[in-house]
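S.K.: this one's sequence-less:
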């Protein structure tokens, strides 16, 4: 892992920079890290230059010391990409990473050639979702990050994988434990406060990929496939929950490579 200090929020961002070719950014989900993509990076790096950061508050990156909305995530990751001398890149965001990607598409469109949402949505939290975020914040404050992660991770996998992918669930938990308590709380606040960005999907005419899991218990496919346009490709991964990069890495990789092959740089 390499580390770069960003100027706006003075945060150290840890990232992987692997492969050659078209620049592709991979952004992980909540309580994840760049390690979420360990199984697909080897499958992709022969086709692209992969920039895979740990989002602020996660993995080996620094934790924000002040309120840090989704827009700040987007601004800082955009600064990271620019600092690497990359004027334009293709962004793929998983879950939280998708929220960041959409914010970047709105705020830094000139730097994005195309983008994809993986098990993510342009919709904001509804009232129930916002209440759940508050309960999660309280749980983390009361008991710390490890019990919270232990409760969260199994729900990210398809129900049929909870017993058959025990090792992968344990791997995801260990990744989750690296999330700082303050980082998790600030990220929950950021996700709770994010706006509806379906208008971004509607307005942007660059190539867009939407990937959903057939058995995703966190974000149902209809929440991912919220906009239908000629420039939007929709892919449903059969038998996958919220974690196709671990549950079905080859299927996700195939979807990403098919999308990339259709982009004219």
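M.R.: Great, that's in hand. The structure presented is a predicted model; accordingly, all values stated were derived computationally and were not measured.

S.K.: CA only for contacts and neighbour counts going forward, please
M.R.: Fine.

S.K.: what sits against the most centrally placed residue in the chain?
M.R.: Centroid-nearest residue in the chain: residue 97, 2.3 Å away (criterion: CA atoms, centre = their mean). Residue 97 is in contact with 26, 27, 28, 29, 30, 117, 120, counting by CA atoms under 8 Å, 6 or more residues apart in numbering.

S.K.: equivalent analysis for residue 245, please.
M.R.: 36, 37, 39, 40, 252, 253.

S.K.: follow-up on the earlier one: where's the residue nearest to the centre of the chain, which helix or strand?
M.R.: Residue 97 is part of helix 96-107, with elements assigned from DSSP states H and E.

S.K.: just how off-centre is that helix within its chain?
M.R.: Relative to its chain's centre, helix 96-107 lies at 9 Å (CA atoms, centre = their mean, to the nearest Å).

S.K.: that older thread, adding distance to residue 182 and neighbour count, write the contacts of residue 245 out as TSV.
M.R.: Listed next are the contacts of residue 245 as TSV, based on distance: CA to CA, whole Å; neighbours: other CA atoms under 10 Å:
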residue	distance to residue 182	neighbour count
36	21	25
37	24	19
39	28	16
40	29	20
252	31	24
253	33	18
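
S.K.: before we go on, here's another structure to hold up against the first:
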């Protein structure tokens, strides 16, 4: 299905019935990342998935897709569907967007789950890495996509998840260059929302991988303690929905 947002087509899907659970994918991903999870939980929830602008089947909106803008797209979709109460699980960048949504629409959010994500802003080093990424994307997007997706998995799991890694790469190669750049710029410029997470008074969960190279386990542990969030530790890396599907499914069934 398609939502028209500022003359851009935003792709979304609805599955199942019950309380609404909105799933927000990460950078260089799309709604397809939830395909194996949906059948397991659709008997308990109305599942909504969407492609962020410039990802999957959704068109770009701007040269920078800020977390605030992406949260507004999420809100517009909920308005379109007449939904006033929602739980959100966001993976990585999807978690950043979920927090931006929580900041503005706290009253509509019933449960917040950050999957391999953080409320922190980029460190100075990370911002530099984003700058370098922008240069590489502009020169050689295919090389960047291949490297970035490989880096989402720890090296010792590359063989085990070879087909999943290749599928992710094949899909991301179809994304518009401007959409990838807009997301990198948006993530680089995002603000710290740790106070938002701490002040969110309803159920909040951090789902983290002990071998996550992007959002380190110790960082998640400290954040959970500081924000009084429930911490769920998984024996995996940054791609929990691929590496720990069964464990994540159990959280929602």
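M.R.: Perfect, I can see it now. Predicted model only: the values in this text are computed from it and were never measured.

S.K.: go through the contacts of residue 245 of the first structure and say which is closest to residue 128 of the first structure.
M.R.: Nearest to residue 128 of the first structure among the contacts of residue 245 of the first structure: residue 36, at 27.4 Å, using CA to CA.

S.K.: hmm, residue 172 and that closest one touching each other?
M.R.: Yes: the criterion here is CA atoms under 8 Å, and residue 36 of the first structure meets it with residue 172 at 7.3 Å.

S.K.: buried ones in stretch 105-117 of the first structure?
M.R.: For stretch 105-117 of the first structure, burial by neighbour count (16 or more other CA atoms under 10 Å) applies to 105, 106, 108, 111, 112, 113, 114, 115, 116, 117.

S.K.: what is the equivalent residue in the second structure for the residue nearest to the centre of the first structure?
M.R.: Per TM-score structural alignment, the equivalent position to residue 97 of the first structure in the second structure is residue 94.

S.K.: and residue 19 of the first structure, by the same measure?
M.R.: Residue 19 of the first structure maps onto residue 16 in the second structure, by TM-score structural alignment.

S.K.: what sits against the aligned partner of residue 159 of the second structure in the first structure?
M.R.: Residue 159 of the second structure maps onto residue 163 in the first structure, with residues paired by TM-score structural alignment. By CA under 8 Å, 6+ apart, the contact list for residue 163 of the first structure is empty.

S.K.: and the helix or strand containing residue 163 of the first structure against the second structure, how far off on average?
M.R.: Following DSSP H and E, one finds residue 163 of the first structure within helix 161-164. For helix 161-164 of the first structure, the mean distance to aligned residues of the second structure following superposition is 1.1 Å (mean CA distance after the TM-score superposition for the first structure).

S.K.: next secondary structure element downstream of that helix?
M.R.: Following helix 161-164 of the first structure in sequence, per DSSP H and E, is helix 166-176.

S.K.: what's the next secondary structure element after that following helix?
M.R.: Using DSSP H and E, the next helix or strand after helix 166-176 of the first structure towards the C-terminus is helix 181-193.

S.K.: still on that earlier bit, now the second structure: which of the contacts of residue 245 of the first structure match?
M.R.: Checking these against the second structure (both residues aligned by TM-score structural alignment, their matches' CA atoms under 8 Å), the contacts still present are 36, 37, 40, 252.

S.K.: all strands for the stretch 101-250 of the first structure, in order.
M.R.: 112-118, 208-213, 232-237 (DSSP state E, counting those that start in this stretch).

S.K.: the second one maps to which residues in the second structure?
M.R.: So the one you mean is strand 208-213 of the first structure. Using TM-score structural alignment, strand 208-213 of the first structure pairs with 204-209 in the second structure.

S.K.: mind checking how far that stretch is from the chain centre?
M.R.: Relative to its chain's centre, stretch 204-209 of the second structure lies at 13 Å (CA atoms, centre = their mean).

S.K.: mind putting the kept ones among the contacts of residue 245 of the first structure into JSON lines with distance to residue 12 of the first structure and secondary structure?
M.R.: As requested, those are exported to JSON lines (distance: CA to CA, whole Å; DSSP: H, G, I helix; E, B strand; the rest coil):
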{"residue": "36", "distance to residue 12 of the first structure": "20", "secondary structure": "helix"}
{"residue": "37", "distance to residue 12 of the first structure": "20", "secondary structure": "helix"}
{"residue": "40", "distance to residue 12 of the first structure": "25", "secondary structure": "coil"}
{"residue": "252", "distance to residue 12 of the first structure": "29", "secondary structure": "helix"}
